[in-house]
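1. Any chance you can model this:
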Amino acid sequence: MTADLPRLRGVLQRELDAGAYDFTVPGGLDTVLREQARGEPPGSAVLRMIGALPSSGFGSLTVEERAAWLRRALATVKRELTLEDALTPVTRGTTRMSAAPRTATKKPARAKAPLPDGEAPTTRPRAAAKEKIAPGAAGLDLPIEQAGTGLGPAHLGRLKRMGIHVVRDALQHYPSRHTDFSQTVAIAALRVDQEQTVRGRVVSSREVRMGRGGKMRSTEVVVQDEGGSRITATFFNQPFMARALPEGAEIALAGKVARFRNRPQYSNPEWERLEVDGEGKHTGRLVPVYPLTEGLPQRTMRTAIAKLLERYGDRIEDPLPAEIRKRLGLLGLMEATRQCHYPDSHEALREARRRLAFDELLAIQVGVQTRRREWRSGDAPAIEVHSVADDFLRTLPWALTKAQARVLNDVREDIAQPHAMSRLLEGDVGSGKTVVALAAMLSMVQAGYQSVLMAPTEVLAEQHYRTLCRLLSGEPEPPLHGLVTVAGLPLQVRVVLLTGSTRAAERKDALNAIRFGGAQIVVGTHALIQEGVTYHRLGLAVVDEQHRFGVMQRGELRRKGIEASGAEGRPLTPHLLVMSATPIPRTLALTAYGDLDLSIIDEMPAGRVPIETRFLPPIQRVEAFQHIRKEVAAGRQAFVICPLVEGSEVIESRAATEEYERLRTEQFPELAERILLLHGRMPAREKDRVMRAFAAHEADILVSTAVVEVGIDVPNATVMVIEGADRFGLAQLHQFRGRVGRGEYPSHCFLLADDPSAEAEDRLSVMERTSDGFALAEADLQLRGPGDLFGTAQSGVAGLRVASLLDAPLIDAARKEASALLEADPELALPEHRALRYAIASRTGEVVVETH
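-> Alright, predicted model coming up:
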């Protein structure tokens, strides 16, 4: 076998991570496959993989087909490598990398005191085999263990756990912040509690024993500067520092100055040997502070990255066209990388981060705008007649708000075009998004097309089914077989529900109705995009709570729509309307959801009952449970949300179970049989059963973790109690609050926190003052960042390393430049854009655009 399977595996995995757009390799993946196939024997793994492709190659497949082929190919490569590994002999004294026997026996070395972590030994290092380094930027793909960092196997393993496998990864491991040690001052002028740098000569360096019984071996170093003043630096639990900083050494110390026995002192400061280290990397400048993993010291990381910058920094090529850099006043990539790690000044650091942030934002914008172009490519049903929808709206017992009317007009303008709509509709719970979506569906029905509404849970899908039937029929319960009469249409409209729990006979009937056009409106869960579901003429896809779905699910709906219409000889792309009750700040919407046009319903219907929100300190928490008792006695219901436990669904579920038992045995023993429990570790069917039972008023109190955030509609619920409210973001608290106040009764939300910080109290007071979800989302973005907008499970664009979603001007600039690039060169195939195409494709696997 001549193919380099480990390299091929890396290429295939990067392509899959990047979304299977065939951007990751210059010339496309077919180029690599041709190269790997040369000299391969018949029946080899590589030839079998290529044989599974059409004669036109990988590039001719759709995105979904490419992803499926990549997953199968990766499984094949994994099997081949496992087999190869198993068949490679291993004998005593040899490794699979080299079978050469040892020719000499090493004498035991005399034990030496260990050196500080990350420092190179003074003895001559063992000669290593010279590795051939590829020329230019290709050398940045050199494995990190061959790059001359001076690190041992343990630290190299820690780097790899952090995702640093090659030199390029290390140079793109940017500091999270910098400490300002640039001010070098005389020892006599030091100020206590400030971070400062001093330089001088070591006049005393000795190991000392400290702590009870003298068990802590530490080092005490005395440094004297040119003015004759002295300062003591103590390195706790680091006896090796006495050898690292011997008497007579010229050194620099940096850190926060303390006062001990009325004299200035450093404790575990940063340090540098001036005669050895030359230009400072740890003192006397803006010093980088890197994200780390356990067991990897900051000093070690700084030393390694400084070496790599010096050795490989001039290999960095700039893929961004010169005219864009000039137009926006951006640094070159090589200079920006150097200045981001070791800036000459605060201004240089700002400019470096601005350049690197732009690259991240441009990659996202090219990705989302490419998706937008792909969705809008091809023909779509052009709908201009809306008389049936207008007649339906006039029958409603209320008039649309101005915001609803404005958004419906946006949708109608989109679906009148011959290319597919792709629009995001935002609005708080109860703002009337469903009515707008239904009006669009009726226009599709009038024109002879189907519509689907996909929801993330069975409970939410069932609620949508009941809501659509109620709005269309005017009856509280769905009609038989979902058949409703709609004014202006010659035949009845059939609404069908399809979920994973749909019974076999009902499922068969629903599938036939969908396939042959008997169902005009289809409501369901992921079941709508599974194998076996075939549409008749799909004109509109509505996706609710869209942040719970990924790009691939939306793409699957698109594919099914095109297939259905293609059977009639004219493939049509369905229009797309995605809805979210989670307010999304504008900058996040432009970034994470930039493939969608944005419409906002920022007005609530008249008569909506306001929700009174109160933050209760521990001493007043009893008031919340007294209010629950009063409301339950009046026939109402209540939610109790348990604290968020970062990173542990197990602990969260246990806490919810304990709270459930406490309420049943201590707080409300008389209601013990009327209290239900809901948490994330329950099977999906059990969760649905609990939510249905609560919605049907088979219980009075629901104890839940954050899984109740989306989807349950209980108009009879009037009390929301949130334990550990200080652990949630404002946007998520607002979602919880939206579970009550859906009926005609006054509702209350109580925020409880046992020991909130002053900052947490300020945040919770914002909840008391405002019910504007968009204002809360903006505040949340500033206070907590994008990673918490949807709770811990939804990371949004948390993968951004440098860019800030608060930088609206830079986001707008990246959006405009991406649009101009794609307008001029949709595939980024021109010679001047190929490097940019490759750089963007490599980033798309790193930057999280949307949680799937």
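2. all contacts plus neighbour counts: C-alpha atoms, from now on.
-> OK.
3. For the stretch 451-600 of the chain, just list every one of the strands.
-> 483-484, 493-498, 521-524, 538-543, 575-580, 597-601 (DSSP state E, counting those that start in this stretch).
4. neighbouring contacts of the fifth one?
-> Meaning strand 575-580. For strand 575-580, contacts defined as CA atoms under 8 Å, 6 or more residues apart in numbering pick out 380-381, 415, 420-427, 433, 437, 539-547.
5. quick one more, to check against the first:
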Amino acid sequence: MTSSEAGHHPITFLRRVFDLERRKGYQDTAAVGGIERLFERNLGVWLTQHPELRSRLQQLAGLVRGYSTKSPMERAELLARIMPLLDGTERISERPRSVRASKAAEERTSSAKTQLVKSVDPDEPVTALPGVGAQRARQLETLGISTVRDLLYLVPRRYADYTQVVPIGRLGRLVRVGEEVTCTVIGEVAQVEVRETTNGRRYVAVELRDDTGKIPVIWFNPFVAKQLAVGQRIAVSGKLEGSGPYVRFRNPEWEPAEADLLNTGRIVPIYPLTHGLYQRQLRQLTRTALELALPRLNDPLPTALRQRYELPSLTWALAQLHYPESLAAAERARRRLAFDEFLVLQLGLVQRRLSWHAQPGTPIPIDRELLERFLASLPFQLTSAQRRALEEILADLAQPHPMSRLLQGDVGSGKTVVAAAAALLVHRAGFQSAILAPTEILAEQHFRTLTRLYSGLSGADRPLVALLTGSTPERDRGPILAGLASGAIGIVVGTHALLEERVQFRHLTLAVIDEQHRFGVLQRHTLRSKGENPHVLVMTATPIPRSLALVLHGDLDLSIIDELPPGRQPVKTYVVPGRKRAEAYKFVRREIEKGHQAFVICPLVEESETIEARAATAEYERLQRDVFPDLRLGLLHGRMSSREKDEVMTRFRDGELDILVSTAVVEVGIDVPNATVILIEGAERFGLAQLHQFRGRVGRGTAPSYCLLVSDADTEAARQRLEAVATTTDGFRLAEIDLQLRGPGEFLGTRQSGLPNLRFATLADMPTLQAARRAAEELLQDDPTLAAPEHAALAELVRALWTRSVADVS
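-> Prediction:
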């Protein structure tokens, strides 16, 4: 028998144990070794010390036999039968309590009995819970809570640790000047008064005593006075004010000491709130939801999977999420719930990948001799990373099912030549390829690049490449459409114009989508539908951390080009404080005097009083008027039409402009080899990955290139972030840092990506994400459609997520 077991009357002790078991979700963890073992240890001693309870204790021992083998639902039903037996006719001697406290305890016991024999379906409206009427339901709805399940999954913003229970006499020694102490005291109310401050504000002043001393407690809520009575024992938790003998509590949490402590003396959840809803009320609601709904909550994870990945049960996790035994338990609970989120997401992604691969595709015979002739004709050699990515793509193309692959490479890593090699081999096999770019200038750039890459091939080997955009003249459009329909054109590069209904292919077999996040679900589907299950290659220059790629592109196989071609000069990057802006301008002028061009990037389009970044429009006018009056400046911003943006970029590319002043809309992948310097204003306001993307606009020629990060921010954090960019040229490393610093929402800058709303999971938690990915692949290997009865709950969660919120990223 443990000391804690020995120190209580058996009925009082068992009532507390069973109540704890209920709060912990009927997991048989309320007592060391389990409840059945508890009786084995203590029954003999209890019968010796309390012979008058022999019949009741023996009956209880019989009821809990086999408790460890029962399900949580069966345990809940068993405890519902046991509690009336515990509250039998024998009176148990306990410390006298105040009349008010005794009455409150009786009401709680009565309420507890009622709740023990009642349960609520988790998917019922929140109004199914006692005390939730229409007004409370409206308040909860503003927090996104409509059902009892929503309440169970409400994530605390943080926790307050009130587990340190301190005698009042020791409080003065706890507090040191400048330190913050949070603790709990339990004492008797010695005095209750309603007083007023000098400015007439009413407050409740209470003196709380225990055997070691007394302490003042004040609440600026007169209603508290109606709830407290002299002689009542209460628990108080909060931050101590003052020091030495002059400590006190101001507006602490409190509740009767005999209560099942919810707001004091434990780790307490701090929830998001809305107008008219308070922490105490929300805690009572989550406690009630746990008591009534957990017994009817099905765990979607099969037992074998939970054991393999060492995961706790769902009922334990939800109970510990709200009212954890320790902060470590809260974190373990969060990890289990994060695993669930990742697993449902990965199941959908892996299912989509398997479904795509299960469709019949067109296998492409790989002409190795042609490939070698093409590579030998190039004025450069592929890097080992390019060769590796190309071989992965060719292996996919040779399969009788369609490829679904993401080709990810940093700015300037040479993705286009890899796609060109794949398209060439598809053409040799007698089929067609389409390359879809988000803007006309990028499409035109791809067209010129492909034409240049194929120029070293003989006429027999060289494919016919066409360009189709919104600007293609109608007189040229007809022959292009005819060539695509007949198969004479082997490769077409284009924009959204490729998606028009009148664009038909003879045999589209390879679809390459550049920067696919720029295209909607319907647009990507339209391109695929122009062929019979074509191979799909998605290209992106955006460095996406592995964790984010698993979430966003988990249905795609991943190829990464992680080295730059030899001879490409790294861009020298400098952090320039705002006071040295004039020197930065002189540097830009010197580069232009050498015959080069420059970018100036500004965060905003128009002046804003709240953000101190120079707006592009005003900055363009100021630079043209005051700084570079003799140079040719152009302006690019998000409010311009696509045609206007393309015209400006074309003039810049063709050397008609010396400086391009732009917001963040300056396109990824724009190739202006003569641009050698990019000056980024308000650099601290951009993400690290975005700064790296901007930096990639220069350094595309043979001349040394520079990136100037101009910032007026004087915080150490901002300086460290910018120094990370200045000292790191690895885009993937910067993306990982950026993801950790800013989170996925800000990292992506848009919700269009299809990233689901993750409540418990964080993309920094790679071990959990990778475990969920493995689990998804294992489950679907044995049960591809999740049709087995033990997978029914998981299958429903996958359907719900994928029909509700996640975009088609394939």
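6. related to what we said a few turns ago, would you mind writing the PyMOL command to select the buried ones in the contacts of strand 575-580 of structure 1?
-> The following PyMOL line selects those of these that are buried, judged by 16 or more other CA atoms under 10 Å:
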select buried, resi 380+381+415+420+421+422+423+424+425+426+427+433+437+539+540+541+542+543+544+545+546+547
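7. ok, back up a step: out of the strands of the stretch 451-600 of structure 1, indicate the one that is most buried.
-> A comparison of these by mean neighbour count, using mean count of other CA atoms under 10 Å, puts strand 538-543 on top with a mean of 28.
8. against structure 2, where does it fall?
-> Mapping strand 538-543 of structure 1 onto structure 2 (TM-score structural alignment) gives residues 508-513.
9. Check the mean deviation of the matching stretch from structure 1.
-> When structure 1 is overlaid, stretch 508-513 of structure 2 sits 1.1 Å from its aligned residues on average, using mean CA distance after the TM-score superposition for structure 1.
10. now that stretch, how far from the centre of its chain.
-> Relative to the centre of its chain, stretch 508-513 of structure 2 is centred 32 Å away, using CA atoms, centre = their mean, to the nearest Å.
11. Equivalent analysis for stretch 667-680 of structure 1, please.
-> Distance, centroid of stretch 667-680 of structure 1 to centroid of chain: 35 Å (CA atoms, centre = their mean).
12. With stretch 184-195 of structure 2 instead?
-> Centre to centre, stretch against its chain (CA atoms, centre = their mean), the figure for stretch 184-195 of structure 2 is 44 Å.
13. again, but for stretch 597-614 of structure 1
-> The answer for stretch 597-614 of structure 1 is 28 Å, by CA atoms, centre = their mean.
14. Check for me that residue 372 of structure 2 belongs to a helix.
-> Yes: using DSSP: H, G, I helix; E, B strand; the rest coil, the assignment for residue 372 of structure 2 is a helix.
15. quick one: it from residue 456 of structure 2, how far?
-> Using CA to CA, to the nearest Å, residue 372 of structure 2 is found at 12 Å from residue 456 of structure 2.
16. which of the two has more neighbours?
-> Under the criterion of other CA atoms under 10 Å, the comparison of residue 372 of structure 2 against residue 456 puts residue 456 first, with 17 against 11.
17. which residues in structure 2 does the longest helix along structure 1 match up with?
-> Criterion DSSP state H: the longest helix present in structure 1 is helix 346-376. Alignment of helix 346-376 of structure 1 against structure 2: residues 327-357, by TM-score structural alignment.
18. tell me which residues of the matching stretch are tucked away?
-> Buried residues in stretch 327-357 of structure 2 (16+ other CA under 10 Å): 327, 329-330, 332-354, 356-357.
19. how far apart are the longest helix of structure 1 and its match in structure 2?
-> Mean for helix 346-376 of structure 1 is 1.4 Å (mean CA distance after the TM-score superposition for structure 1).
20. Alright, calling it a day.
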